[in-house]
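# Could you work out the structure for the sequence below:
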Amino acid sequence: MPHTPSPRRSRRSLLRAAVLPSAVAASLVLAPLPAAFAAVAGPTAPGTVRIHDIQGTTRVSPLAGQSVEGVPGIVIGVRTYGSSKGFWFQDPNPDADPATSEGVFVYTGSTPTVAVGDSVLVSAKVSEYYPDFAGGSQSVTELSKPAVTVLSSGNALPAAVVISGRNVPGHYAPPTTTGSIDALTLQPEKYALDFYESLEGMRVEVDNTRVVGPTDAYSELWVEADKGDQKSKRGGALYEDYREPNSGRVQIQSLIPLAQQAFPKANVGDELTGATVGPLDYNQYGGYTLVATQLGALQDNHLQREVTPQASDREATIATYNVENLAPTDPDSKYAGLAQGVVTNLRSPDVVTLEEIQDNSGATNNGVVDASATVAKFIAAIKAAGGPTYDWRSINPVDGKDGGQPGGNIRQVFLFNPQRISFTDIPGGDSTTAVDVTGTGEATALTASPGRIDPTNPAWNASRKPLVGQFSFRGKTLFVIANHFDAKLGDQGIDSRFQAPTRSSEVQRVQQATVEQAFVAKLLAADPQAQVVSLGDFNDYQFSPALATLTKDGVLRDLVNELPETEQYSYVYQGNSQVLDHILVSPEVGSAKYDVVHINSEFAVQSSDHDPQVVRIRP
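Prediction:
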C-alpha cells in the first residue's frame, strides 16, 4: 500500500487539521479551534468587502488574519456531518476577473442554521486552512468565527461553472523558482491547478462524466471531466509521466443525506450521466473535490474482472499479489475473494509471491512474528476454491523492523504448487543473514533458499527485505525474488502547493533498487544464462528512478513496458491508473508472456487494492 488513509473532509470523521492565522504564518503557530462557536449577533447591512476581495488573485487571501463585516452572498451548500461543519456561499454578482473566486467556505464548527438558497450576510475572520500543512497541501480560504444574518430564503442559486475539456488547461501546475506556488498570481486559462483554485468555494458542474476512480468505503469516487486525458483500455485515466498527471480528474463527494439518495457504487468506466453539481472544495486526499448537492445518475457499463489466458503444460507461471494486510482475523469473505482471484483469475499459478502477509496476531503489537496461521488459512481458502494444495516458504522478519501496519510484521511469502514446481531448500536463511551466490555456470546456486538480500543494509530500514528462492521446473533452475519496496508515505501530492512536489520516499527506493540490482548482477556474472524473475509491489512507476536503477545495465527488463500503453497499470489512486507492481526478468528469459489481471483496483468491491499479475515462461 503506497498511502496510509487518515481522516478526511468527508463522511468518515472529518478531523480538522492546521489553520494558519495569517497569510505569512512565519511562526507556524496553529490557531485554537473551539468545538463550537457561541451565537453572535449577525450583521444588519452589507459591508464593503465582497467574496472576490477575500479570495484575491493568489491562493492565499490578501485579507488573511483580518475580520470582515457584512459579506453578502447566497448559500450554495451546507455540510452538517463531521467536525468540518459549515456552509459555502457565493456572490451572485461576480467581478470581471477570472482569477478571483466568488465563493468561500464558512466554518461554523457546529451544525449550520442556514439552508441552500438563503441570502446571507456574514461577518467573520478570514483564515487559511491547510488540511495537511506539513505534507505540502494547498490551503482553503475560509471564514471562521462567523456571525450570520439570513435576509431571505428560496433564492435562485448562481449558475454553476461547467468543468470540461473546453476550460480545463492541459498543463497541470504553474512553474515556480521558489518552490511554493502560494504567492503566484493565478492563471486559470493556463494551468489546471490555477483553474480549480479560481473556482474554490464556487458552484461547479460536471456533465456525463466517466468514472476513473471507483467508489471507496467513504462514499467518494473520481470522474474525468476532460475527455482529452489519456484513457486506459478499460476506461481509467493513465498516469504516464510526472509532468502529466491528468488535469481533468475531479473527486466527487456528496452533501445529500444518504437517506435521500445513496451514493453511487461505481466502477472505473461507469458514467455519471446528467449533471453533478455542488461547491468545489479542497482536501489533502482528493485535492479539488466537487461536494455534490445534485448527483448524476449512475450508468453501469458492466466492467468485468479479467481472467488470464491458460498456460501450456510446459510453461511455468509465476504471479505476484499484494493481499493488503492479510491477517487471520480478516473475515472469511476476504480470504475467499483473494483465493478466487488466485484460482479463477490467475488460473492457479505454479508460484505466487504474496506481499503484506501479517503475522498470526495481525495488527496486535505483541511480539509475535510467525505467520503460519495466516498462510495456512489462505492455502485452505485456495483449496476450497478449487485450487491446488500449495506449499510455502518465507522468513519471519525481526519484530517491528519491516514497516507497514504497526504490529502486523508484514512479509513476502512464496506459495508454490509442488505438483508442478519444486522448491530447492538450502539451509542458512534467516531474518538478518544475507543470501549470497555460489558456484558458476549451471552449478550456480544460492547460499540460502529462502534467503534475504542484504537484510542489514540501511536501504531496508523500516522496509521489507527482498525474499529470494531457488526453484526447479522441468529440471531447469529458476531464481525468484519477491519484493515489497518502501512505501510512498511522506511524499508531497501531485496537487501540492510545492511544484514540482518532493518525492522524499523515492530516495530509499533507489537505494533498495541499487542493492538488488547488484545482487542480480552478481548472479548473472556467475551464470549469464541464469533465469531470474523479480516481482512484487515496488511502490513505484515504470518511469521512476527506482525502476531505472533496477534495470541498469540490462540485468533485468521491466515487462510492463512491453504491454500496450493503455494496459500499463496495476493500481488506481486519486483517479490515476498507475503502475506500482512489476514483474522483471533477466535476459535469458526471452519468451515471457506477461499479464496484469485487473480484478481489484478498478472496482468498488475489492479483495485487495492491488491487481495481481502473472508471467508465463518456458525455462
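# When you work out contacts or count neighbours from here on, use the C-alpha atoms and nothing else.
Will do.
# the helices in this protein, which residues?
51-55, 192-197, 332-340, 372-384, 506-526, 545-550 (DSSP state H).
# Any chance of a markdown table for these, columns mean neighbour count?
Shown next, in a markdown table, are the helices of the chain (neighbours: other Cα atoms under 10 Å):
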| stretch | mean neighbour count |
| --- | --- |
| helix 51-55 | 23 |
| helix 192-197 | 25 |
| helix 332-340 | 19 |
| helix 372-384 | 19 |
| helix 506-526 | 20 |
| helix 545-550 | 22 |
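# what about stretch 361-375, start to end distance?
12 Å (Cα to Cα, to the nearest Å).
# what do you get for stretch 265-273?
Stretch 265-273 stretches 14 Å from its first residue to its last (Cα to Cα).
# ok, back up a step: quick one, which of the helices of the chain gets closest to Pro158.
Pro158 lies closest to helix 51-55 among these, at 13.7 Å (Cα to Cα).
# returning to what we had before: turn the helices of the chain into JSON lines, including distance to Phe37.
Formatted as JSON lines, the helices of the chain follow (distance: least, Cα to Cα, whole Å):
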{"stretch": "helix 51-55", "distance to Phe37": "22"}
{"stretch": "helix 192-197", "distance to Phe37": "28"}
{"stretch": "helix 332-340", "distance to Phe37": "44"}
{"stretch": "helix 372-384", "distance to Phe37": "50"}
{"stretch": "helix 506-526", "distance to Phe37": "43"}
{"stretch": "helix 545-550", "distance to Phe37": "50"}
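# right, and those helices - which one's nearest Phe498?
helix 192-197 (11.7 Å).
# ok so, going back, among the helices of the chain, which is nearest Leu14?
helix 192-197 (21.5 Å).
# hmm, back to that, could you point out which of the helices of the chain sits nearest Ala124?
helix 51-55 (11.2 Å).
# helices or strands next to that closest one in the packing?
For helix 51-55, the packing partners by 3 or more Cα pairs under 8 Å, 6 or more residues apart in numbering; DSSP states H and E come out as strand 103-107.
# List the buried residues in stretch 579-586.
Across stretch 579-586, burial judged by 16 or more other Cα atoms under 10 Å covers Val579, Leu580, Asp581, His582, Ile583, Leu584, Val585, Ser586.
# this one as well, want them side by side:
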Amino acid sequence: MVSRIRKLGVLTCLAVAGLACAVPSAAAAGADLMITEVYGGGGNAGAELTRDFVELGSTASASLDGFSVQYLPGSPSASSKWQVTPLSGGIVSGGRYLVAEAKGAGGTVELPTPDAAGSIAMAATSGTVALVRGTDPLTCLTAVACAADSRIRDLVGYGTAAVREANPAAAPSNTTSVSRPGLVDTDDNANDFGVGDPNPVNTKGETPGNGTPPVEARIHDIHGTTRISPLNGQKVAGVTGVVTAVRTFGSARGFWFTDPEPDNDPRTSEGLFVFTGSSTPQVAVGDAVTASGTVRDFYPDNPATSVYQSMTELASPQWTVVSRGNPLPAPTVLTPDAVPAALAPQIGGNIESLPLQPDKYALDFWKAHESEVVTISDARIVGPTTSFNELYVTTKPAENPSMRGGTVYTGYDRINTGVLKVESLIPFSQRPFPQANTGDVLIGITSGPLTYSQFGGYTLEANVLGEVKDNALAREVTRKQLPSELSVATYNVENLSAMDAQEKFDQLARGIVENLATPDIVTLEEIQDDNGTTGVGDGVVTADKTLRRFTDAIVAAGGPRYEWRQIDPQDLTDGGAPGGNIRTAFLFNPARVSFVDGPGGDAVTAVSVVTSNGKPHLSVSPGRVDPTNAAWRSSRKPLAGEFVFRGRTVFVVANHFNSKGGDQPTHGRFQPPTRGSEVQRAQQALLLRRFVDELLAVDSHANVVVAGDLNDYQFSPALQTLTAGNALIDLINTLPVTERYSYVFEGESQVLDHILVSQAPRQVDYDVVHVNSEFAQQASDHDPQVVRLIPIG
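Sure thing, here's the model as predicted:
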C-alpha cells in the first residue's frame, strides 16, 4: 500500500476546482476509449506480479481490432523507437481490457488471462504508453509532436517522461502502478493518474491470483459489524452509492459515497471512502457511482504494531458514474444525546474483533458511522485552531465544561466522548480555515463525512463549514504580589532558543510582565542552547544567549532586570528536540529576592542537603537532583535553588519530567490504553520526593516550592507519589474543577504543569494564568501559573 500522511496539502491545478490547466490540442480525440493503468515493475525485485501490463477502459462499447498499445522510454533519444503490441477483440462500456507485456525473473503472482499479450519490457518508474489507432510504430519523440498525431487515442507519460499529456503522472515503482481510478480524461496525466497497488482486470472481470472475479458487495457488507472489514484484502465489485464529499487536494485524495438503501443493522456503516492517492477523482457530490477495488483497513503506520484504529476504505479503485444530481442520503445529526458516555469496552487489549455496540460505547458509535455524513450545529469550540488547520468542538455542551468554554479532563476513566475534531474539505484558496479560540462557537451547520486520524481520533471532514462566532475570550492577567508576598511562577516556554524570532521573545516577555505581573522567581522549562536545533551533536550546550535575549525582552516590556541561574546539560543527554539541549532554569528579580550561590554544581554533580545551625541548605546551588540516576535518562534533571526572601530561606525546584511520547492513544484499538511513559515519571517523582523529604527531615517547617511541567495529571501515580502524606500540596487541586487545566490536547483541557508547596508557607494564593493553551495564536502551548505566599522563618 502506498503510505501517506492524512493532512491536507496545497491545492494544485485541478480541473474539478475550476482552475486553468494546460491541455494538448489533439489529446481529446476519443474520450470514450482510454488507458486506465500502467505497470512496468512486473518480475522486478520486490514485485508480486510476474509481468508488466497495460489496462484499457471505455465509457462505451468499442472494438479494438486494428488498435495497438505502444511504449517509448521516458527519456527518448533521437534513435529511440516505439515498441508495438497489436490488439484485437473488444471492450464493453465500463469494462476493462488487459494487455500483458514482458515477464521478469521475479514475482509469484500471475496476471489474470490477458486479452492481448506482447513482450515489451517497460520501465518501472518512467516511460510513455500510447493507445494507437493502427499498428504502425509511432515516430513522434516529443510531447508536441505526439499531440499532433491524430492516430493517438490516449497517451500516458509517468515519472520523468518527456512525452506525456499536460503533466506526467507521478513515478510508480516495482510494487506500484499508475492508474486512472475513474473513466474520466482531463488530458493531464498528473491529474488523472495516481500511484497505488497494481490492480489488473481483464474483460471477464478477473483479477490476479486464482482468476476469481471480485465479490459483489454493498457498503454495509464491506464494513461488517466489527472494526475490521470481513472483506479486508479482497477485491469487490458492484459497490453502489451516491457521492457525498470529495477530497481534491493533499496526498490522500478520494471521495466518499453512501448507499441510499441501508440495511437495518445499526452496527454497519453505509458510507465508504474511495482512496485515489495523489489523483483527483473526477466525480461530483450527487453522482451515483458503481465502484470496484480492493477493501483495505488502512492504518497510519505498520498494521502489525499499530496502536491506532483502522479506517475501512476502497483502494486501487475503478468506478463508473451512473447518473448525476441525485439527492443525498440523510446525514446523522449529532445531538447532545447521540454519542454514548462510555468510551469503549475496557477489556485490557485489542477491541477490534468485538462486535460493535454503538448504543453503548462512543468509539463503537463513531466506527458504526465511519465515512457517513454527520452534522453538527451551533457547536462550541473546545480546542483552538491548530497549525494543522483543525479545531475541536463538543457535541455535548454540558459535558465537563471549563470556566472559559473548554471541556475539562478529570480522570483516566472519564474521557469526554462529545469531543470531535473538525477539518475542512474546502480548498483553502477558496476559504481559509477559520481561526478560532476555545469558547468560540461554530455557528450554523457543519457537515461532512466522518473519518479517523491518528492525530485526534474521529474527525468530521467538513464540506459544509459553519461560521465562527468570536466570543472574545480574553487572556488572563493575575494580580501583583503584595510587598510581603513572595511570588513564584512556572512557565514552559516551548523550545525557546537564541535562534527564535524576536516576536516570540517579546510575546513571552509581555506574558511575564503583563499577565504574570513580574513574579519574583520564575522556573522556566524548555530553554534550549544558544544555537537551538541547528547544531546536532556540535557540543554547544550553553544557553546564555537565549536567556540574555529573554531577560532583555522583559526589560523592554517594562519589567525588571532579571538574573538567571541554570546548569548546562551534557550534549544530547536530556531529551527534547535533537540538538536543542533543553533544560530548566531560574529567573529571579534581585530587587526582591536573592540567590544563594553554592559553587560546584554541574551536569553530573548531585545536590544534597547539608545542615548548618539546625537548618537545611544545599550543597551546591543551583544543583541537579540525582542527575546520573537512570530515572533521568534522556530527560531533564530537576534544578534546585536556594533563595532568600526577607531573610527567610526558600527552596525552589524547577522540573520538566519525561514526555508522554509512546503512550497509546485514548481513541486507539487497545482499551484501556497503556501509558508506558508513566513508569519513568513515577521513578522521577520518587527521586524528587526523596530530595524534598531530606529537606523536611532537617526542618519540617522548611519553605519548599516544587514547580514545573511534570507532564502528568493531578490524579496520576507520579503526582500521588509527590503528595503522599501531604508533605507537598498540589495547588491545582485547590481550584474548582472547572479551572483545573494548563494545556489543551485534542480538545481536552487538562493538567500537565504544577506548583506544589510544603505545609510551611502561609497565605498561599495560587493562579493558573490562561494566556496560551486556549488560543489559536500562542507564545507557548502551555499556560503559566503562579503562587503567592508568605514564607516562615
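# Looking at the buried residues of stretch 579-586 of the first structure, spot the one nearest Phe414 of the first structure.
Nearest to Phe414 of the first structure among these is Ile583, at 14.8 Å by Cα to Cα.
# Aligned counterpart of that closest one in the second structure, please.
Mapped onto the second structure by TM-score structural alignment, Ile583 of the first structure lines up with Ile755.
# now Ser10 of the first structure
So Ser10 of the first structure corresponds to Lys7, using TM-score structural alignment.
# between the helices of the first structure, which one is nearest to Gln606 of the first structure?
Of all the helices of the first structure, helix 332-340 sits nearest to Gln606 of the first structure, with 8.2 Å by Cα to Cα.
# quick one: that closest one aligns where in the second structure?
Going by TM-score structural alignment: helix 332-340 of the first structure matches residues 502-510.
# what does that stretch contact?
Val493, Arg549, Phe550, Thr551, Ala553, Ile554, Ala557, Ala779, Ser780 (Cα atoms under 8 Å, 6 or more residues apart in numbering).
# Please apply the same query to stretch 165-178 of the first structure.
Against stretch 165-178 of the first structure from outside (Cα under 8 Å, 6+ apart): 181, 188-195, 225-228, 243-248, 495, 499-500.
# What is the distance between it and the centre of its chain?
Taking Cα atoms, centre = their mean, to the nearest Å, one finds stretch 165-178 of the first structure lying 22 Å from the centre of the chain it belongs to.
# What of stretch 210-222 of the first structure?
Chain-centre distance of stretch 210-222 of the first structure: 12 Å, with Cα atoms, centre = their mean.
# Indicate which one of the helices of the first structure is closest to Val597 of the first structure.
Nearest to Val597 of the first structure, of the helices of the first structure and by Cα to Cα, is helix 332-340 at 12.7 Å.
# what's the mean deviation for the closest one versus the second structure?
Helix 332-340 of the first structure differs from its equivalent in the second structure by a mean of 0.7 Å after superposition (mean Cα distance after the TM-score superposition for the first structure).
# do the same with stretch 510-522 of the first structure
Its aligned residues in the second structure lie a mean 0.4 Å from stretch 510-522 of the first structure after superposition (mean Cα distance after the TM-score superposition for the first structure).
# start and end residues in the second structure for that stretch, please.
So stretch 510-522 of the first structure sits over residues 682-694 in the second structure, by TM-score structural alignment.
# ok now the matching stretch, how far from the chain's centre?
Distance of stretch 682-694 of the second structure from the chain centroid (Cα atoms, centre = their mean) equals 35 Å.
# same question, stretch 70-81 of the first structure
For stretch 70-81 of the first structure, the distance to the chain centre is 31 Å (Cα atoms, centre = their mean).
# what's it aligned against in the second structure?
Under the criterion TM-score structural alignment, stretch 70-81 of the first structure matches residues 238-249.
# which residues does the match of Ser10 of the first structure contact?
Counted by Cα under 8 Å, 6+ apart, Lys7 of the second structure has contacts Gly250, Ser251, Ala252, Phe388.
# out of those, who's nearest Val706 of the second structure?
Phe388 (34.3 Å).
# What lines up with that closest one in the first structure?
Counting by TM-score structural alignment, the partner of Phe388 of the second structure is Tyr218.
# Report the separation between Ser333 of the first structure and Ala385 of the first structure.
Counting by Cα to Cα, the gap from Ser333 of the first structure to Ala385 of the first structure is 12 Å.
# count of residues packed around Asp520 of the second structure?
Counted with other Cα atoms under 10 Å, the neighbours of Asp520 of the second structure add up to 23.
# Quick check: the gap between it and Val706 of the second structure.
Plainly put, Asp520 of the second structure is 15 Å away from Val706 of the second structure if you go by Cα to Cα.
# what about the aligned residue in the second structure for Gly536 of the first structure, neighbour count?
Alignment note (TM-score structural alignment): Gly536 of the first structure maps to Gly708 of the second structure. Residues lying near Gly708 of the second structure (other Cα under 10 Å) number 28.
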